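S.K.: Provided below for reference: sequence and predicted model.
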Amino acid sequence: MGQTTETAAQAAPIDEPAATVPWRSRTVQIVLTSTALAPLGVPLISPALPVFRDVFGVTDAQASLLVSTYFLVGIVLSPFIGILADRTGRKRVLVAGLLAFGALGGAMAIAPTFEALLALRIAQGTAAAAIFITTVTMVGDAFEGAQRNAVLGANVAVLSATAALFPVLGGALAGVAWNAPFLAYLAAIPIAAFAQGGLEEPDRPAGERGIAYLASAGRSIVTPALLALFAVAFLTEFLLFGVIFTAIPFVLATAFAPVLIGVVILASETASMVVAAASGRLARYLSNEWVIAFGFACYAVGFAAAWAAVGVLAMIGAVVVIGVGVGLLMPVVDAAVSDRVTTEYLAGAMSLRNSTTFLGRTAGPIAFAGLAITAGFGYEPLLLASSVVAVVATGVAVVAGPARLARWHAHPTAR
């Protein structure tokens, strides 16, 4: 942000080599290091949900609250975190979020009751929202065009890489002690020190504050294109967290150990990482709408394959296809939002996008566990229903894609 590396990158044409990721940029290094923590929130503990269920004597639906409550407060507070990031600076909010994330997470290891554990998860989710919002906002501030897609793709690739490892780590640690996975959260504290010492905070112009700012930011995103992108963000996360991080672990838990469940999630995250890393290159040839269409098509195929899977190898093949869809969808949504919002309101817009993302992550586990257990549908039929929903989403994106693609070919720099 404001550094020479980023300024030069912004000035370069998007068809030049600068459309790659500037790995030596301190902003990129801090963003990617902070992003590496994000999987500690859910993928680390997702394979251990059956363990927490048994230790505390709760139901599947109650155990799934360890996923959904992590995002609950962030749905409401994300816009206000966006205000802080725009008015007081990205650095202050990021560092505070990292410190709180680490301290609250470590405290979970000594939670005496399930209710205390849930309370800490809710508070930690607010800190996680600060990390999510500030990292993607810093990328939107510092980069443009296909290079922005490339950096956001690298961001998702790092997210997927660490998320691929943490489920295995979480499953293994849960096999040692039910609370051992929570000690990993303490890694956020040294990363906060790195951000404090290494990130420069540029001066920001005076402007609207408080609720007036939020109202203006809200008006700036009430357009059909941006609202559609928020809907894509919600559906992407709703299906991902409902299927990959809730339904599939409980389906596999009847026959496999937590560490093997972690291996299945690892396969999905690895596919996400590989595809997301190519996001910058895809952005030079495909419109955002076509990438979204291909992403939902992968969801449709992967969910149907998971429903039909017999054995762990077939399930791994299914989640790999789903992971490809994640790698296509996640970077392009943030890139498209950044394209359509001015810097003045970028953190606010990203915070509202974060609210829709957190809503999807919260609603997915609750809906899937509730329908499967409380309503008695079971998890397998929900996998097939998810495939049908993804087919519909693919059709909507295909209808929108050709018009956007035609405009892009006519004005290739107007992305």
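M.R.: Perfect, I can see it now.

S.K.: from here on, contacts and neighbour counts on C-alpha atoms
M.R.: OK.

S.K.: the closest residue in space to Ala297 that isn't next to it in sequence is in what secondary structure piece?
M.R.: Nearest in space to Ala297, with sequence neighbours left out and distances taken as CA to CA, 6 or more residues apart in numbering, is Thr394 at 5.6 Å. Using DSSP states H and E, Thr394 sits in helix 379-410.

S.K.: any idea how far that helix is from the chain center?
M.R.: 19 Å (CA atoms, centre = their mean, to the nearest Å).

S.K.: which of the residues in that helix are buried?
M.R.: Under the neighbour-count criterion of 16 or more other CA atoms under 10 Å, helix 379-410 has 379-380, 382-384, 386-391, 393-394, 397-398, 401, 404-405, 408 buried.

S.K.: hmm, Ser387 is touching Ala306, no?
M.R.: No. The pair Ser387 and Ala306 does not pass the contact test of CA atoms under 8 Å, sitting 9.5 Å apart.

S.K.: which strands and helices lie in contact with the helix or strand where Leu260 lies?
M.R.: Here Leu260 sits within helix 258-277, counting by DSSP H and E. With contacts defined as 3 or more CA pairs under 8 Å, 6 or more residues apart in numbering; DSSP states H and E, the packing partners of helix 258-277 are helix 145-176, helix 312-340.

S.K.: dropping in the other structure now:
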Amino acid sequence: MMASSSPPSPTAVPLLTRVTLLLTAALTIMSGATIAPSLPAMQQHFAALPNAAVLVRLTVTVVGLAIALSAPLSGWLTDRIGRKRVLVAALVLYALAGSSGLYAPDLPALMLGRVLLGLAVGATMTAGSALAADLFVGEARARFLGFQSAFTSLGGVLFLPLGGLLAGVGWRAPFAVYLSALLIVPLALRLPRGEVTAPGGVAEAAGIPWRLVGPAYAVALAYMVVFYLMPTQLPYRLEGLGVPPASVGFVMGISTLSGALAALWFARRGGTKRPAVTAGFSLLALGTGWAIVSLAPGAGWVAPGLMIGGAGAGMVTPNLNTFLAALAPAHARGRVLSGLSASIFLGQFLSPLLAQPFVQGTDVSPAFRIGAIFAAGLAGALLLIGIKTSRSGLAPGN
């Protein structure tokens, strides 16, 4: 049924393997965050095009749509041919497609490059998470998945300011950062293959508890719709408050830094036995932070909102990742985790579309306000579910 042996004990996982998986995780947020500070300048460059304001924002979020559509295939390939093969190929595509913004002659060509980048990000995220889930079990798995999420946020801490600095050179310059994925390829070639499902083996959906997996996907999608107001709308909010483009990335990095610290806290705790409650408090923090951002009278007031909202967001992904990795049977782990990737990045794509009706000219604060209300409502529902059940129906096993 399986073409691989039992996973090694956590202490037997080589340091190089751990480092490689963590570096790979840092590429996830980079896919959109790196070019976020360039959005206002990019919009000016393409101002002659109809609906330029929405189309330029979609250069960030079309990546999410590509991931959402391709994730099932990425998960199937990850389960069938191995995590390592998928990951190496995805890293190469990531570098080539991501850097296409350096030379794309027009907006449609740029969009095509972003779509291909989305295919690469989905495969990278799915293969990396599935391999980590193969190699670790129990609390060790929760800790490492927490560290992966922390590195995802730390990638934003690095690449958002870098993108902001490069945006001062020109809106195309940040696209060069995507070439850094090529540096990870030699490391990825040394990774273990991970679990593989033999053709003709276990049925595709055998053993997958969809009654728990489905709601987790819904929470992930809703969370990302709200959280992704940060890279797609915050640059405009900061511009309206007088923040120069070169500083936008540094301000946005506050959110990703606090998210990284929250994910590290999750990792140190070794996960949680009440994922619904954890998700509820996380979304409540996210909503509180975005409410502060929406009401901020000056740039200095945005920072605490980003700290609080980022901390809440930093807990959501490792919580859901750990929960689903524990629920999924090994033969279907790639497919289950690819569904989480699809939900998260579909939320990224939908975020600016759902926010646009609440954007009033150059004022995006109403979008943050509505997002805060929605997050608080979802948080309340999750807290009620978690508190009213003596034993959480979402509690994962090993």
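M.R.: Happy to help now that I have it. What you are looking at is a predicted structure, and each value in this text was computed from that prediction instead of being measured.

S.K.: returning to that earlier point: which stretch among the helices and strands packed on helix 258-277 of the first structure is buried most, on average?
M.R.: helix 145-176 (a mean of 26; mean count of other CA atoms under 10 Å).

S.K.: which other helices and strands does the helix or strand following it contact?
M.R.: On the C-terminal side of helix 145-176 of the first structure, the closest following helix or strand by DSSP H and E is helix 188-198. If you count contacts as 3+ CA pairs under 8 Å, 6+ apart, helix 188-198 of the first structure packs onto helix 26-35, helix 90-107.

S.K.: got the angle for helix 188-198 of the first structure vs helix 90-107?
M.R.: 160 degrees (axes from the mean of the first three to the mean of the last three CA atoms, to 10 degrees).

S.K.: next one: Phe241 of the first structure from Gly364 of the first structure, what distance?
M.R.: To Gly364 of the first structure, Phe241 of the first structure is 5 Å away according to CA to CA, to the nearest Å.

S.K.: ok, Ala212 of the first structure next?
M.R.: 32 Å.

S.K.: between the two, which has more neighbouring residues?
M.R.: Gly364 (28 against 11; other CA atoms under 10 Å).

S.K.: could I get the contacting residues of the aligned partner of that one in the second structure?
M.R.: In the second structure, the residue paired with Gly364 of the first structure is Ser351, using TM-score structural alignment. Listed by CA atoms under 8 Å, 6 or more residues apart in numbering, the contact set of Ser351 of the second structure reads Thr61, Met224, Val225, Val226, Tyr228, Leu229.

S.K.: equivalent analysis for Pro202 of the first structure, please.
M.R.: Met1, Gly2, Gly89.

S.K.: which one in the second structure is furthest away from the centre?
M.R.: Centroid-distance maximum for the second structure: Gly200 at 32.8 Å, with CA atoms, centre = their mean.

S.K.: now do that residue against Gly347 of the second structure, distance only.
M.R.: In terms of CA to CA, Gly200 of the second structure sits 34 Å off from Gly347 of the second structure.

S.K.: just the element for the match of Gly364 of the first structure, please.
M.R.: Assessed by DSSP H and E, Ser351 of the second structure sits inside helix 333-355.

S.K.: for that helix, what is the distance to the chain centroid?
M.R.: On CA atoms, centre = their mean, the centre of helix 333-355 of the second structure falls 9 Å from the chain's centre.

S.K.: show me what contacts the residue mapped onto Ile373 of the second structure from the first structure?
M.R.: Using TM-score structural alignment as the criterion, the counterpart of Ile373 of the second structure in the first structure is Val388. By CA under 8 Å, 6+ apart, Val388 of the first structure lies in contact with Ala300.

S.K.: now do the contacts for Val364 of the second structure.
M.R.: Contacts of Val364 of the second structure by CA under 8 Å, 6+ apart are Gln233, Leu234, Tyr236, Arg237, Ser294, Phe358.

S.K.: report how many residues lie close to the first one.
M.R.: By other CA under 10 Å, 24 other residues sit near Gln233 of the second structure.

S.K.: in a helix, it, correct?
M.R.: Yes. With DSSP: H, G, I helix; E, B strand; the rest coil as the criterion, Gln233 of the second structure is assigned to a helix.
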